[in-house]
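Colleague: Sequence first, then the predicted structure:
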Amino acid sequence: MPEFDVLVVGDANPDLLLRGDVRPRFGQQEQLLTGADLVLGGSAAITAAGCARLGLRTALLTAVGKDFFGTLVRDHLASLGVRVLAVESGDTPTGLTVVLAEPDDRAMLTLPGTIAALRPSDVTAELLSRTRHVHVASLYLQPVLAAGLAGVFAAARTAGVSTSLDTNWDPTGEWSWMPEILPHTDVFLPNAAELLAVTGAASPSAAAEQLVANGATVVMKDGARGAQAWWPGGSCTAPGVPVQVVDAVGAGDSFNAGFLAARLSGRDLPSAVSWAAVAGSLSTRAAGGTAAQATPDDLPHP
């Protein structure tokens, strides 16, 4: 039995969430906020936290600095039951994202810092031997890792370790490396915009058809509508859960955690997609990505 059910690979940093009068006005004008929260951020870190809360033995391979923010991230993840496997990053500061949140939109200001420090060689054969599954997040914030991820996923497959990928958005719009990575990816977890951008298709179903033809499973986040999924020989949809939304930051990462928890506990794909949709919805009930993540009792059981 491997030591971990899931090894999450990617970013971990604090998020500073600001609410209220958040559109900056320069000229030394002071503005008053209605709320501010310093919470755990990073797609990989939030996914790892969600996996641990749902009962998976979870490790996070990440890079954080030797600074206050790095200590904050390590301690918070440890308190949530995540084993942090930290990569040395010298004197580079831990990354930080400032989220300017309005009721119907948000802007994000990110200091990359250590976020980009991971390398393909950090995902060693020894580390792969310790896990059942590898999930990678925030691909385009980590260009060195991204450039060699196809090889990492190929090695995982050879070792009998399943894989999943959530790219998040590519700020350059180029979507590099995807043609090389996707043939070695077992589950691709995009939102609708990302799925269309990666494939250039006219609709999500057409985009998924391209990827499924090569053997991938595609699980698409569909906002308040829930989720759609396609795999060789089947497809399904799953509704979200109506909630009073406080903050949608990290909802897609909690969605990922719900899906992984279901699959790694032996549930079939329709059940896993249902878990994902519910977990993503419930995570929006509080500020930050981890405060309202789903527990096993929150998820549907036949």
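Modeller: Looks like it arrived, so ask away.
Colleague: CA only for contacts and neighbour counts going forward, please
Modeller: Will do.
Colleague: Spell out the residue ranges of the helices in the stretch 1-150 of the chain.
Modeller: Along the stretch 1-150 of the chain, the segments classed as helices by DSSP state H, counting those that start in this stretch run 43-53, 68-79, 125-128, 143-147, 149-158.
Colleague: Between these, which one is closest to Pro103.
Modeller: Pro103 lies closest, by Cα to Cα, to one member of those: helix 43-53, at 21.4 Å.
Colleague: now the closest one against helix 68-79, angle please.
Modeller: Put simply, helix 43-53 runs at 20 degrees to helix 68-79, going by axes from the mean of the first three to the mean of the last three Cα atoms, to 10 degrees.
Colleague: which helices and strands does helix 43-53 pack with?
Modeller: strand 4-9, strand 58-63, strand 131-137, helix 251-264 (3 or more Cα pairs under 8 Å, 6 or more residues apart in numbering; DSSP states H and E).
Colleague: count of neighbours near Phe26?
Modeller: 7 (other Cα atoms under 10 Å).
Colleague: Asp297 versus the residue lying closest to Thr97 once chain neighbours are set aside, what's the distance?
Modeller: Leaving aside its sequence neighbours, Thr97 sits nearest to Thr110 (Cα to Cα, 6 or more residues apart in numbering; 4.2 Å). The gap separating Thr110 from Asp297 is 35 Å, by Cα to Cα, to the nearest Å.
Colleague: tell me the most buried of the helices of the stretch 1-150 of the chain?
Modeller: Among the helices of the stretch 1-150 of the chain, the stretch with the highest mean neighbour count (mean count of other Cα atoms under 10 Å) is helix 43-53, at a mean of 30.
Colleague: picking up where we left off before, between the helices of the stretch 1-150 of the chain, which one is nearest to Ala238?
Modeller: Of the helices of the stretch 1-150 of the chain, the one closest to Ala238 (Cα to Cα) turns out to be helix 43-53, at 19.3 Å.
Colleague: Structure two is appended below for comparative analysis:
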Amino acid sequence: MGSIDGWPQIGTEVIMSRSELRAGGSGANAALAMRHLGQPAHLISAVGNDDFGTWLGTQFHQLRSDFQVCPVPSTVSVGIMHADGERNFFTTQGHLEHLSPGYALEQLPPAACPGSIVLFTGVFLLPALRRDYPYLMNTVASLGYQVALDTGWPSDNWNADNRAEFATWLPLCDHLLINELEALSITDTSNLDSAIAALSAGLKPGATLVVKTGPRGAIGVQNNELIEHASETAAIFDTIGAGDSFNAGYLAARLQGASLPQALSTGCRAAVAILTRFPRHTIVPGEFASVLTHG
């Protein structure tokens, strides 16, 4: 919903010009972005046992999806867009807290081909999974997949405990996909170059760090080579899912054998193509397949 110029006085009513009810969450956003790009994807997640859960289960046609039905109301998130392009999320706990490691692994077959990728995302909204993240990442790797991770933002912020926990995940990643604020907060620094250097040093050999820098584009580091890609400018009202759309474009390009510069470019173009469309439910599956054409 949006947009607003500032927080209103408590107890008042605000009329907003735009809204859209849609399936959301970082995993769903990335899977739907893959569909927009005409690429296959397999979404493993959960739904609540209520009307919203039933509705959610119908939103991923032309994608493979497996949902654990949890005996609780569905998680609901309201995104409020601000006139300056920033946003806030108000999210209930709901079904996401109940997605179990056992269910997730039961739905995941061995990798069908070399280079297949599993994206872990929404870490801090999935406490039952989060407890077993190192085990899950190692198991996924043993099934023949590369591991991609987008941490998201912890509701209790990047404190010392969350940084220590992240340090156990970092060396297990083949692709770490975070935004600029997350990079600075994880490393507890105000200097992006220092943050990139610290994160890169913790990755295993050959792994890739990607830092999404919003409308400026993205920075990638692999094998000590740093690549910056500037994104094209566009008028965007709804920035929700920007990083997830980038993730889909970047990972889809990598799955096709693209180099790091090509994948950064594809990620940026995918985000711009998807975010400039409002409402999003009008996007036809495969409409943005041309985004994946790279030199």
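Modeller: Received it, and whenever you're ready, just let me know what you need. Owing to the predicted nature of the structure, the values given are computational and were not obtained by experimental measurement.
Colleague: coming back round to it: between Thr110 and Asp297 of structure 1, point out the one with more neighbours.
Modeller: Thr110 (14 against 8).
Colleague: which ones are touching whichever residue in structure 2 pairs up with that one?
Modeller: Thr110 of structure 1 maps onto Thr91 in structure 2, with residues paired by TM-score structural alignment. For Thr91 of structure 2, the contact set (Cα atoms under 8 Å, 6 or more residues apart in numbering) comprises Thr75, Val76, Ser77, Val78.
Colleague: per the alignment, the first one corresponds to what in structure 1?
Modeller: Under the alignment defined by TM-score structural alignment, Thr75 of structure 2 corresponds to Gly95 in structure 1.
Colleague: Please report how far its match lies from Val136 of structure 1.
Modeller: Here the criterion is Cα to Cα. By it, Gly95 of structure 1 lies 18 Å from Val136 of structure 1.
Colleague: Distance to Ala229 of structure 1 added to the helices of the stretch 1-150 of structure 1, as TSV?
Modeller: As requested, these are arranged in TSV below (distance: least, Cα to Cα, whole Å):
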stretch	distance to Ala229 of structure 1
helix 43-53	19
helix 68-79	30
helix 125-128	27
helix 143-147	24
helix 149-158	21
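Colleague: among those helices, which is nearest Glu174 of structure 1?
Modeller: Short answer: helix 143-147, nearest of the helices of the stretch 1-150 of structure 1 by Cα to Cα, at 12.4 Å.
Colleague: what residue of structure 1 takes the place of Leu176 of structure 2?
Modeller: Match for Leu176 of structure 2 (TM-score structural alignment): Phe188.
Colleague: repeat for Leu63 of structure 2
Modeller: Using TM-score structural alignment, Leu63 of structure 2 pairs with Val82 in structure 1.
Colleague: for its match, what are its contacts?
Modeller: Contacts here follow Cα under 8 Å, 6+ apart; on that basis Val82 of structure 1 touches Ala48, Ala49, Ala52, Arg57, Thr58, Ala59, Leu60.
Colleague: got it, and Ser26 of structure 2?
Modeller: Contact partners of Ser26 of structure 2, counting by Cα under 8 Å, 6+ apart, are Thr121, Gly122, Gly241, Asp244.
Colleague: Kindly reformat these as TSV containing neighbour count and distance to Leu108 of structure 2.
Modeller: Output for the contacts of Ser26 of structure 2, formatted as TSV (neighbours: other Cα atoms under 10 Å; distance: Cα to Cα, whole Å):
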residue	neighbour count	distance to Leu108 of structure 2
Thr121	20	16
Gly122	19	18
Gly241	20	24
Asp244	26	21
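Colleague: What is the burial count for Ala257 of structure 1?
Modeller: 32.
Colleague: Now do the same for it: its match in structure 2.
Modeller: In structure 2, Ala257 of structure 1 lines up with Ala248, judged by TM-score structural alignment.
Colleague: for stretch 134-148 of structure 2, the distance to its chain's centre please.
Modeller: 18 Å (Cα atoms, centre = their mean, to the nearest Å).
Colleague: In structure 1, point out the residues matching it.
Modeller: Per TM-score structural alignment, the counterpart of stretch 134-148 of structure 2 in structure 1 is residues 150-164.
Colleague: Figure out the length between the terminal residues of that stretch.
Modeller: Length of stretch 150-164 of structure 1, first residue to last, Cα to Cα: 12 Å.
Colleague: Equivalent analysis for stretch 289-302 of structure 1, please.
Modeller: 27 Å.
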